[in-house]
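# Next comes the sequence, and after it the predicted model I'd like to discuss.
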Amino acid sequence: MGTSLSSLRRQGRRLGIAVLFVVAGGGLWEFQERQHQDAYTWMGVPTWETFSPTTMHRVLRNDGYLVGWSDIRVNPLWVSYQVEAVGDSQIGSRPNFQADWRTLWPVSADSYSGSGYDRGHLAPNYAIAAVHGRSAQVDTFLMSNMSPQRPELNRQLWQRLEAAVMDHFAPRFERLQIITGPIYPERFMDNVFNRVGFVEVPEAFYKIIVAPHNDAPLALAFIMPQDVNGNEPLDDYLVTINEIEARTGLNFFPDLAVDIASVLEGELRLQGWALDEVAKKPGRYQ
């Protein structure tokens, strides 16, 4: 009897230690998650307006940015990161593209070869490296951060917008919240076989830029289609955040107060951005 009681006590102590470990580990996980959310998102991680297979995604955490990854599209639905003004930053050498073991379907560094599409960064190489460092720069070359983009979009119009964010918008504000990702046709079956390997090809891309000013945040939002020439003015592609939500089925900034969200997401306001100064500025590769 004494031996049995002693054995039960030992098992109870082990169980107690295991429970404590799980609780402590869970608390650490929540703390780390909050750190990532605070560093890479503003007013909540994007989620879906209505649940469906095409809006369902899981969050991949990387150094410098978060990815809302879709195993149906085999593509990010969104990428979220923050930037701030930097000096004359010298970033490291360009890393190699690499597969991400977390994706359900294999997407290798050469998956786009011969397709006519570029491996288009969503979290940009330069901005992430300049703000978040070398480790974060390496993470931007994960294939889970890529989406098929036509060269005229990736190397010209999209590149010009990325340059405007760091060279023009970031110096005007303390920090910027960026959410970017692909847009697909409304009907899934209309595009289901339009793929590069396993990766579905988007018809357009969006970028949301927010300057989080307490009760009066400012926002710019763009939708850029694949079939651009590349030299178009940036302001030709201005939209409201509500338009992006309608086309993606996503809900951005879910923690934002309704009255502030109605203005930020529903109205097109250009005050404070001086977009006209860079809208027609040539890109690096023109």
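Sure thing, it's come through. Predicted model, so just to flag it, every value in this text is computed and none were measured.
# use CA for all of it now, contacts and neighbours both
Fine.
# So for stretch 203-217, what gets flagged as buried?
For stretch 203-217, a neighbour-count test (16 or more other C-alpha atoms under 10 Å) marks 203-212 as buried.
# A strand includes Met224, no?
Yes - assigned with DSSP: H, G, I helix; E, B strand; the rest coil, Met224 falls within a strand.
# That one reaches Tyr206, doesn't it?
Yes - Met224 is in contact with Tyr206 according to C-alpha atoms under 8 Å; the separation is 6.3 Å.
# Doesn't Ala109 lie inside a helix?
No - read with three-state DSSP, Ala109 is coil and lies in no helix.
# structure B:
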Amino acid sequence: MRRRISRWRRSLRQMGVGLVFVAISSGLWYAQEQEYRDQLSWMGVPTWESLTPTSLHRVLRNDGFLVGWSDVRVNPLWVSYTLHAVEDPRAAPRPDFQRDWRTLWPITADSYFGSGYDRGHLAPNYAIAVVHGREAQRQTFLMSNMSPQRPDLNRRLWQRLEAAVIDHFVPRFGSLQVITGPVFPEGFMNNVFNRVGLVEVPEAFYKIIVVPGAEPRALAFIMPQEVRGDEPLDHYLVSIDEVEARTGLNFFPNLPEAEAVRLEGRVHAQGWGLEEVARLPGRFD
């Protein structure tokens, strides 16, 4: 009987030690994960305004960027990354597209084949490559970073906006926070069958660009799928509040309320020099 009690006590002690080890390990992991998220998301990662099946998402961590992945829409709802000026911006050759094994559904490199849609990068290949390096560039080619885009949007208008961010805004301001993603029609059932394979097709895309600091400034754009590609970039300026209304997301949730009202409630393009790049031709024009 005494031996049984002794063994039972030893088992409890071992279990207690194991639980302490798990708790410490979990705490360290959470702290490291939070620190990494903070590095890539100014004022907190986006959250949902109200929890619904279409707003629920998982945060996928990559080198240089974060993805808010939806297994319902089979799309990133948002992608967050930071950019800063570099002395000698260079990018390696484009890698191949790859499946991301973290997604619930098997989206492969040829999933868009024959659909008429491009595999549209959200975290951009070139900007991520020159700022965050080769491994980060490879990860921008994971299919979890793609969303269906019409060719005239992806290769022209959207490409011009990406070029303006890395070639114009980054040198002008030094460092930026960028959040980008798709916009879907209101009412999930209205678009549920509009898909490329398993991937729901958005009606538009947004990009929010923030200059952090004591008095942050921001620009936001919403660009529809049906564009020619040569339109001026400033035709698509909107407020962050409008992006939140169209997506159901809450951007910069840690921003104080008074500052959020000032930053998110209006379009204020003064000081960005947008007029210098709004009509520049794209790489493929």
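Nice, I can see it. Remember, it's a predicted structure, so these values are computed and weren't measured experimentally.
# what sits against Arg37 of the second structure?
Counting by C-alpha atoms under 8 Å, 6 or more residues apart in numbering, Arg37 of the second structure makes contact with 44-45, 66.
# Am I right that Val131 of the second structure is in a strand?
No - applying three-state DSSP, one finds Val131 of the second structure to be helix, outside a strand.
# Check the mean deviation of whatever helix or strand Ala31 of the second structure lives in from the first structure.
Taking DSSP states H and E as the definition, Ala31 of the second structure sits inside helix 2-40. Superposing on the first structure and averaging over aligned pairs (mean C-alpha distance after the TM-score superposition for the first structure), helix 2-40 of the second structure comes out at 1.8 Å.
# and that helix, how far from the chain's centre?
Counting by C-alpha atoms, centre = their mean, to the nearest Å, helix 2-40 of the second structure is centred 33 Å from the centre of its parent chain.
# can you list the residues that contact the very next helix or strand once past that helix?
Scanning forward in sequence from helix 2-40 of the second structure by DSSP H and E, the next helix or strand is strand 47-48. Identification of contacts with strand 47-48 of the second structure by C-alpha under 8 Å, 6+ apart yields 55-56, 248-251, 253.
# List the ones among those that fall in strands.
Applying DSSP state E to the contacts of strand 47-48 of the second structure, the entries found in strands are 249-250.
# Just among the contacts of strand 47-48 of the second structure, which is most surrounded?
With neighbours taken as other C-alpha atoms under 10 Å, the top of the contacts of strand 47-48 of the second structure is Phe251, carrying 25 neighbours.
# about what we covered before: shared with the first structure, which of the contacts of Arg37 of the second structure?
Compared against the first structure with both residues aligned by TM-score structural alignment, their matches' C-alpha atoms under 8 Å, the contacts of Arg37 of the second structure retain 44-45.
# among the contacts of Arg37 of the second structure, who's most crowded?
Counting neighbours by other C-alpha under 10 Å, Leu66 leads these with 24 neighbours.
# That one looks like it's in a strand, true?
Yes - assessed by three-state DSSP, Leu66 of the second structure belongs to a strand.
# was I right about it contacting Tyr81?
Yes - with contact defined as C-alpha under 8 Å, Leu66 of the second structure reaches Tyr81; the gap is 6.6 Å.
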